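**Q** requesting a structural model of the entry that follows:
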Amino acid sequence: MFKVEDKVYPCCTSLTMKYIGGKWKTVILIHLKNNTLRYNEIRKTIPTISERTLSLQLKQLEEDGLISRKVIATDKPPLRVEYSMTDFGKTLIPLLDMISSWGEEAIKWDDKIEVVKK
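**A** A predicted model of the protein is given here:
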């Protein structure tokens, strides 16, 4: 068992899911795995996520140490904010790649999956 702050995780799998679980965290991380992106750039790559959810997920990923948030001062508002993966976050890249690959295989196996054009 593992304890993080006040929460106990019964196994390594549940600990991993603490970091990447949910609908959006892995999607955000996949977009950041090779890129430094601004908030609006992330938003454009994931058009179905709400602004509130994106903000909350970015904050959680930052608190968990998987991404970093860099504020860059500009001559006039708004400030420029960039997000990128930390070294700790980059340790997830092989897992993210495997998750993506599995999804590609699932498309071939599950006839209920419909490919939708953007």
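**Q** from here on, contacts and neighbour counts on C-alpha atoms
**A** Fine.
**Q** am I right that residue 44 sits in a strand?
**A** No - membership of residue 44 in a strand is not supported by DSSP: H, G, I helix; E, B strand; the rest coil, which gives helix.
**Q** count the neighbours of it for me.
**A** 10 (other Cα atoms under 10 Å).
**Q** now the longest helix along the chain: buried residues?
**A** Assignment by DSSP state H gives helix 93-109 as the longest helix of the chain. Buried residues in helix 93-109, counted by 16 or more other Cα atoms under 10 Å: 93, 96.
**Q** alongside the first, I'd like the structure of this one:
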Amino acid sequence: MPKTRTFTCGLDAAIAVVGGKWKGLILFALQDGPLRFGELRRAVPGISERVLILQLREMETTGLLEREVYHQVPPKVEYSLTEFGRSLNTAMAVLGEWGEEHLDRIEAIPWDRLR
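**A** Below is the predicted model of the structure:
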């Protein structure tokens, strides 16, 4: 019996992995190398500590990033992109360029009326 597919297409699968407001910004923040939790929090303005923790756990579970714990005093934890995460960042770069190109038009959309 053939396996039932969870996703209808590649775009559906990609959006499932990166869905939400914060994951793309976290990916972007980690593009230049590992960051500690506090550094990530500063690099993603507006995210709460709780939401950042949840998003990092999800991204670790999906294989987008790695969490490395250094056993020292004080404890140190760094987050970095996996190859899977870097490949998604590459794909997201094109979407970011599109957003930059159309930023004025997107800013003019009456978002409060659409929600």
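**Q** got a TM-score for the two of them?
**A** The TM-score (TM-score structural alignment, normalised by the length of structure 2) is 0.84; 107 aligned residues with a Cα RMSD of 1.8 Å.
**Q** if we can go back for a sec, how far out from the middle of the chain is the longest helix of structure 1?
**A** On the basis of Cα atoms, centre = their mean, to the nearest Å, helix 93-109 of structure 1 sits 15 Å off its chain's mean C-alpha point.
**Q** now stretch 87-103 of structure 2
**A** With Cα atoms, centre = their mean, you get 13 Å for stretch 87-103 of structure 2.
**Q** over to stretch 19-31 of structure 2?
**A** Counting by Cα atoms, centre = their mean, stretch 19-31 of structure 2 is centred 3 Å from the centre of its parent chain.
**Q** can you tell me the distance between the two ends of it?
**A** Start-to-end span of stretch 19-31 of structure 2 (Cα to Cα, to the nearest Å) is 18 Å.
**Q** onto which residues of structure 1 does it map?
**A** In the comparison with structure 1, stretch 19-31 of structure 2 aligns to the range 21-33 (TM-score structural alignment).
**Q** neighbouring contacts of that stretch?
**A** Applying Cα atoms under 8 Å, 6 or more residues apart in numbering, the contact partners of stretch 21-33 of structure 1 are 20, 42, 45, 49, 54, 57, 61, 83-85, 90, 93, 96.
**Q** all the strands of structure 1, residue numbers only.
**A** Assigned strands in structure 1, in chain order: 2-4, 7-9, 37-38, 67-72, 80-85 (criterion: DSSP state E).
**Q** after superposition, how close is the fourth one to structure 2?
**A** Here strand 67-72 of structure 1 is compared with structure 2 after superposition; its mean distance to the aligned residues, by mean Cα distance after the TM-score superposition for structure 1, is 0.3 Å.
**Q** likewise for the third one?
**A** Superposed on structure 2, strand 37-38 of structure 1 shows a mean distance of 0.3 Å to its aligned residues (mean Cα distance after the TM-score superposition for structure 1).
**Q** so which elements touch that strand?
**A** strand 80-85 (3 or more Cα pairs under 8 Å, 6 or more residues apart in numbering; DSSP states H and E).
**Q** now do the fourth one
**A** Contacts defined by 3+ Cα pairs under 8 Å, 6+ apart place strand 67-72 of structure 1 against helix 51-63, strand 80-85.
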